[in-house]
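Trainee: my questions are about this predicted structure, shown below with the sequence.
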Amino acid sequence: MAANRKLLAAAVVCAAAVVGVTGCSSDGDNDPFKGKSADQIAKKAINASKGAGSFKVTGKGEQQGKPMQVDFAVAKSDDCQGKTGSPSTGMGEILVSGKSSYFKGDDKFWKSTGSSALGAKLKGRWMKSPQGQTAKTCDRDQMFESKGLKGLERGDDAEIDGKKTAVLTKKDGGQTVTYHVALDGKPYFLEIDKKGGNDPVKLNFSDYGKPVVVKAPAADEVVEQDDLKKLMGS
């Protein structure tokens, strides 16, 4: 179970490193954030992003020195599904539906985590556990949380995929985190790029408010925790 929890935690950290934020320059009267501080801009972005209900997040980075990719879709209900890992260390799939969460890894993943025996017992099936044990993997309150983060500065505006953004930066020692907030329409977070320091990551957010449907795996594709303990002989 430790491998499951570690990977889920890594996914949460990757996504939550995302928006713990709390910048001013633009084209004069066309700036929707004119006169607002960095803290105020970030607060608007947090409220808008959380309030959208559903969204997608993709990105690449490092976790404890190893490459990591993230590709998640989060539903309004807090259900979610996605993949995390890398071609070199293997990929794991995560699915949260209702009060349960499910995890499935490929052979390379189980081998890279020293859990080949577990992977062999699962045989490609989903491992099920109560959602509470996964630290609320898809909880937007954790993803878009900004307690204690201050001192951002606003730099020159930019574009992400053709969309104009306000650019907020936070420097802490050798680490710089750059946040892109949409200037047109609702002030959603569009990109967060953390460079320097430990666990660099670049995440892109999209499809805010678009429906996300998550279905639990079929019963014959799932191994319950009690059954898994029996399979592992404990």
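Mentor: Arrived safely, thanks for sending. Numbers count the residues shown, from 1 in each chain.
Trainee: going by C-alpha atoms from here, please, whenever you check contacts or count neighbours.
Mentor: Fine.
Trainee: what residues are up against residue 83?
Mentor: Shown in contact with residue 83 (Cα atoms under 8 Å, 6 or more residues apart in numbering): 69, 70, 71, 72, 91, 92, 93, 94.
Trainee: tell me which of the residues you listed fall in strands.
Mentor: The strands, defined by DSSP state E, take in 69, 70, 71, 72, 91, 92, 93, 94 from the contacts of residue 83.
Trainee: among these, who's most crowded?
Mentor: residue 70 (24 neighbours; other Cα atoms under 10 Å).
Trainee: for comparison:
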Amino acid sequence: MKYTRVCAAVAASVALFGLTACSSDDTKSSSAGSSAAKKPKGPFAGVTPDQIAAKATAATKSVTSMKIVGNGIDAGKKMAFTSQFHTNGQCLGSTQTAGEGRLDTRRTSAKKLFMRGDEAYYKSAMASGSDALKGDELDLAVKIMSNKWIKPDASDKSAGDIGDLCSMTGLVTEMQLDDVRGMRRGADTVVDGRKAITLVGKAGSQVDTYYVAADEKAPFYLKLTSVGGKDGASAMSFSEQNKPFVVAEPKGKELLDLNKMSG
């Protein structure tokens, strides 16, 4: 089964936010300006942007659960995804790419992953590649599998890659959050009702903004945005840190047994 395309789309989206983090065109001018500017008061007063970023990354990596919602452009196509995951291995996710449909994921434990694609997803996934289906064969496969949950074979690497995106370690790696430095502090703001400070980086025409909770005890990243780059605008929000959620295992008629089909 082909999940590689969707996996690549999600990975491309989250990776957008590591592009300018280490090298900002206006770092020197911003640093010079900030030293002359009035020092901020309140949370993180006297703390450098690099130190704030390090604290935000550490806090974000420490959560037991979190929800991420993102959108952007991948290979010229609009895409959006949601991922809610827990350190116990549970995960709820969905990805939708223009012209390529929607793929939902449920991981009830570290070793149990289920997926459900809509009609557009299977039409796109099954009609391409060296093992592409055509004509009546494609139509039948799409009809049987659309909107049904399946349990991918454990040996399917691309399915495993999607599961990896349901982990904090995988997402931190893709977004290069450990490498966020060289930013300048921007204006304080509010994100979904939570006070936040901003860290801004620029490379050429692209501007990346990291929104950090203005809470020195829990300085989670709340939102990341990127504008002006060659791939257009992208955004990602973080919420529901350390909040429990339930992942139900698909059963009965909603679950398609691939072993019976192949047999």
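Mentor: Perfect, thanks for sending it. None of these values were measured; they are calculated from a predicted model.
Trainee: quick one: the contacts of residue 83 of the first structure as TSV, columns for distance to residue 104 of the first structure too.
Mentor: As requested, the contacts of residue 83 of the first structure are exported to TSV (distance: Cα to Cα, whole Å):
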residue	distance to residue 104 of the first structure
69	16
70	15
71	15
72	15
91	9
92	6
93	5
94	7
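Trainee: residue boundaries of the helices in the first structure?
Mentor: Per DSSP state H, the first structure carries helices over the ranges 2-16, 38-51, 107-112, 116-122, 140-143, 225-231.
Trainee: right, and those helices - which one's nearest residue 213 of the first structure?
Mentor: helix 140-143 (16.5 Å; Cα to Cα).
Trainee: mean shift between that closest one and the second structure?
Mentor: With mean Cα distance after the TM-score superposition for the first structure, helix 140-143 of the first structure departs from the second structure by a mean of 1.2 Å once superposed.
Trainee: what stretch of the second structure does that helix fall on?
Mentor: In the comparison with the second structure, helix 140-143 of the first structure aligns to the range 168-171 (TM-score structural alignment).
Trainee: ok, and what's touching that stretch?
Mentor: Here stretch 168-171 of the second structure has contacts from 14, 61, 87, 164, 165, using Cα under 8 Å, 6+ apart.
Trainee: now, which of those sits nearest residue 36 of the second structure?
Mentor: residue 61 (33.5 Å).
Trainee: give the aligned equivalent of that closest one in the first structure.
Mentor: Looking across to the first structure (by TM-score structural alignment), residue 61 of the second structure lines up with residue 50.
Trainee: doesn't residue 144 make contact with that match?
Mentor: Yes. When contacts are counted by Cα atoms under 8 Å, residue 50 of the first structure is listed as touching residue 144 (6.5 Å).
Trainee: just to revisit the earlier point, just the contacts of stretch 168-171 of the second structure now: which is nearest residue 44 of the second structure?
Mentor: For the contacts of stretch 168-171 of the second structure, the closest approach to residue 44 of the second structure (Cα to Cα) belongs to residue 61, at 19.3 Å.
Trainee: picking up where we left off before, and the helices of the first structure as TSV, adding mean neighbour count and distance to residue 166 of the first structure?
Mentor: Putting the helices of the first structure into TSV (neighbours: other Cα atoms under 10 Å; distance: least, Cα to Cα, whole Å) gives the following:
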stretch	mean neighbour count	distance to residue 166 of the first structure
helix 2-16	19	20
helix 38-51	21	9
helix 107-112	18	38
helix 116-122	15	45
helix 140-143	19	20
helix 225-231	13	46
